[in-house]
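S.K.: turn this into a structure:
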Amino acid sequence: IDGVDEDGQHAERHPSDDEPFSALAFKLMSDPYVGQLTFIRVYSGILRKGDAVYNPVKGKKERIGRIVLMHANDRHEVDELRTGDIAACVGLKDVTTGDTLTDPN
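M.R.: All right, here's what the predicted structure looks like:
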């Protein structure tokens, strides 16, 4: 995955669990039981519940409350996501569709 870092320099991430975390928020949904769900696809790295993520579009850092796999209307809570996984995150307040989420470091 090609991109640009905060200094305007070319950056590249390979689809691997060994790379720093990066993901795309592709859908938002309101759930009456858990609140806002942010659906993400992980492009690199590992995300664990409780981890902090950085949103470079908004310039804000947020914490992941819970991670759930969705199957129709059924939810299955998991502790982590790896490269290629698609799931919903609970606890993100200032994320919109199309935002990139990265490792805060």
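
S.K.: switch to C-alpha atoms for all contacts and neighbour counts from now on
M.R.: Noted.

S.K.: strands along this structure, start to end?
M.R.: Applying DSSP state E to the chain gives strands spanning 2-4, 10-12, 22-31, 35-44, 47-48, 52-55, 60-63, 66-71, 74-78, 80-81, 86-90, 100-102.

S.K.: just checking, what packs against the second one?
M.R.: For strand 10-12, the contact count by 3 or more CA pairs under 8 Å, 6 or more residues apart in numbering; DSSP states H and E identifies strand 2-4 as packing neighbours.

S.K.: could you do the third one as well?
M.R.: Other helices and strands packing on strand 22-31, by 3+ CA pairs under 8 Å, 6+ apart, are strand 35-44, strand 100-102.

S.K.: distance to Val78 added to these, as a markdown table?
M.R.: As requested, the helices and strands packed on strand 22-31 are arranged in a markdown table below (distance: least, CA to CA, whole Å):
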| stretch | distance to Val78 |
| --- | --- |
| strand 35-44 | 14 |
| strand 100-102 | 19 |
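
S.K.: this one as well, want them side by side:
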Amino acid sequence: MITVENISKTIKGKTILQDISFEVADGDCVALIGPNGAGKTTLMSCLLGDLKISKGKIVINGLAPNSQRLKDSVAVLPQENRLPEKLRVCELIAFF
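M.R.: Okay, here's the model as predicted:
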């Protein structure tokens, strides 16, 4: 279960997310869509614990997004997979 309660995120004085709330039940399939600049990447970064929210609360399976236990069980596949170009195969394997 993912619970997002009234989260906001401000970066350099600009409000990127404002009062966002939703729940996603276990087993649900969700699509996050919107125009460029709508805050999709910022929201995902907050859900993943990569960005700290400015206000509100995020709980994923009873854990905070920055919980190491949660991070150990989450995988993300971005639309574009950008890798350093000059990695050797053994370095690329270690990267993942």
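
S.K.: just give the TM-score of the two.
M.R.: Overlay of the two chains. TM-score (TM-score structural alignment, normalised by the length of structure 2): 0.25; 42 aligned residues with a CA RMSD of 4.1 Å.

S.K.: ok so, going back, could you dump the helices and strands packed on strand 22-31 of structure 1 to a markdown table with mean neighbour count and distance to Arg75 of structure 1?
M.R.: Converted to a markdown table, those look like this (neighbours: other CA atoms under 10 Å; distance: least, CA to CA, whole Å):
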| stretch | mean neighbour count | distance to Arg75 of structure 1 |
| --- | --- | --- |
| strand 35-44 | 21 | 11 |
| strand 100-102 | 22 | 22 |
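
S.K.: correct me if wrong: Gly3 of structure 1 contacts Ser22.
M.R.: No: the criterion here is CA atoms under 8 Å, and Gly3 of structure 1 misses it with Ser22 at 11.0 Å.

S.K.: more neighbours: the two, which one.
M.R.: Ser22 (25 against 10; other CA atoms under 10 Å).

S.K.: the more buried one contacts Tyr54, doesn't it?
M.R.: No: judged on CA under 8 Å, Ser22 of structure 1 makes no contact with Tyr54 at a distance of 9.3 Å.

S.K.: give the helix, strand or coil label for Leu70 of structure 2.
M.R.: Secondary structure assignment for Leu70 of structure 2 (DSSP: H, G, I helix; E, B strand; the rest coil): helix.

S.K.: what do you get for Ile16 of structure 2?
M.R.: Classification of Ile16 of structure 2 by three-state DSSP places it in strand.

S.K.: what's the spacing between it and Glu91 of structure 2?
M.R.: From Ile16 of structure 2 across to Glu91 of structure 2, the span is 36 Å (CA to CA, to the nearest Å).

S.K.: who has more neighbours out of these two?
M.R.: Neighbours were counted for Ile16 of structure 2 and for Glu91 using other CA under 10 Å; Ile16 has more, 16 against 10.

S.K.: I'd say that one and Thr10 touch.
M.R.: Yes: with contact defined as CA under 8 Å, Ile16 of structure 2 counts as touching Thr10 (5.6 Å).
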